[in-house]
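Student: here is a sequence with its predicted model. Questions after.
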Amino acid sequence: MAEHRRLFFALWPDEALRQQIAAISATADWPRGARRVPAAHLHLTLVFLGDVPAERVDAVRSVAASLRVAPFELSLAGCGHFPRAEVGWLGCVDAPPALFALNTGLRQRLRTQGFALRGESFRPHVTLARGLREPPVLPDYPPLHWPVSEYVLVESRRGRAPAYTVIGAWSLAPVSD
């Protein structure tokens, strides 16, 4: 059986922002059964690829290398709940067009390379907890500003102690005409 790697593209906050997000999560009133995401795993998923044959990882990397999107800033504020997925999250306020261009560009290029992707809608958020059957109650907090200058490719390993490993990073740069 061929080896597979579970992959996704994401925005990965720096340590200072990660700690700010974790502090908000730590003060939330989480419903019973909620499993908080460890601070080291906090991110914003751009595109989830799922299980990718190991021999296709270079094709995924080439997709990322071919994309040009200008840096942008996100503002994280508010919280929400996806009932079907049973996750609680921090949302993006007025997400900039560059974020959607990054998502769309990755999805289009991946499909061109023959990758089958699930879902069409992109609702930018940072997952804070899983296993929520009801919405969380988060404290009031000022918007968190996130200057985004790169995106990453992450490998996710399942198990008792899931692990995320960044296996590639690409800088955002002004798009030239």
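Tutor: Sure, I can see it. Residues are numbered from 1 along each chain as shown.

Student: only C-alpha atoms from now on, for both contacts and neighbour counts.
Tutor: Noted.

Student: tell me which element the residue nearest the centre of the chain falls in.
Tutor: In the chain, the C-alpha nearest the mean C-alpha coordinate belongs to residue 45, at 1.8 Å (C-alpha atoms, centre = their mean). For residue 45, the host element (DSSP states H and E) is strand 44-53.

Student: mind listing the helices for the chain?
Tutor: Taking DSSP state H as the test, the helices found in the chain are 15-26, 57-65, 97-112.

Student: try it against this one:
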Amino acid sequence: MIRLFTALEIPDDVAEKIVPLQQGIDGARWIERPDFHITLRFAGDIPEDAASDFAEALEEIPVEAFEVELEGLGEFGGARPHTLWAGVKPSEPLRILQGRHESAARRAGLKPETRNFTPHLTIARLGRVETAEVYSFIRAHSPFAAPAFTVDHFTLFSAKGATGGGPYVIERRYPDFGWAEED
């Protein structure tokens, strides 16, 4: 079994806007800079043969360059927030790309994703934190925006089977421009 997901990588100039935010909530587990990403499709823990089928299905996805922009801060969990995130400005090219990832996952035999796609960059996992502290943090750092960046590829990552999963490992980039693996 291998835990896989597809995502967009975050360039350094955008990450530089996120890193300074990562303080001020007691008990938050801040995501490490190398693990910043925008998930397109979480495949979960899947058998090696399904992982191979998924990787192959991803090869068929065309990627035309488009802009992505982070804006706003929020949380998942409501009265018991568990994730702090930076939002991604909605765009038709991003929605289409994510839909193609869902189709590739289904062609590979993966179960359909039941949650609506809410593009975001996770800043922290929140375990047992004070709800008021989370909302105070969001208010104090709003409005939030980062420079737009161009997407011309997506990445297949593997993760450890623990909560939070990092550090993530780049398994493959699509399209394959002959990328050198990063250490």
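Tutor: Nice, I can see it. Note that this is a predicted model, so its numbers are computed, not measured.

Student: now do the same for residue 53 of structure 2: its match in structure 1.
Tutor: In structure 1, the residue paired with residue 53 of structure 2 is residue 59, using TM-score structural alignment.

Student: gap between the closest residue to its match other than its chain neighbours and residue 72 of structure 1?
Tutor: Nearest residue to residue 59 of structure 1, sequence neighbours excluded (C-alpha to C-alpha, 6 or more residues apart in numbering): residue 113, at 7.4 Å. Residue 113 of structure 1 is 27 Å from residue 72 of structure 1, where distance means C-alpha to C-alpha, to the nearest Å.

Student: one more: residue 169 of structure 1?
Tutor: Going from residue 169 of structure 1 to residue 72 of structure 1 by C-alpha to C-alpha gives 16 Å.

Student: can you check residue 101 of structure 1 too?
Tutor: Taking C-alpha to C-alpha, one finds residue 101 of structure 1 at 11 Å from residue 72 of structure 1.

Student: what's the closest of the helices of structure 1 to residue 127 of structure 1?
Tutor: Ranking these by proximity to residue 127 of structure 1 (C-alpha to C-alpha) places helix 15-26 first, at 9.9 Å.

Student: end to end on stretch 6-15 of structure 2, go ahead and measure it.
Tutor: 19 Å.

Student: buried sites along it?
Tutor: When burial is assessed from 16 or more other C-alpha atoms under 10 Å, stretch 6-15 of structure 2 yields the following buried residues: 6, 7, 8, 9, 10, 11, 14, 15.

Student: likewise stretch 52-66 of structure 2?
Tutor: Within stretch 52-66 of structure 2, the residues scored as buried using 16+ other C-alpha under 10 Å are 53, 54, 55, 57, 58, 61.
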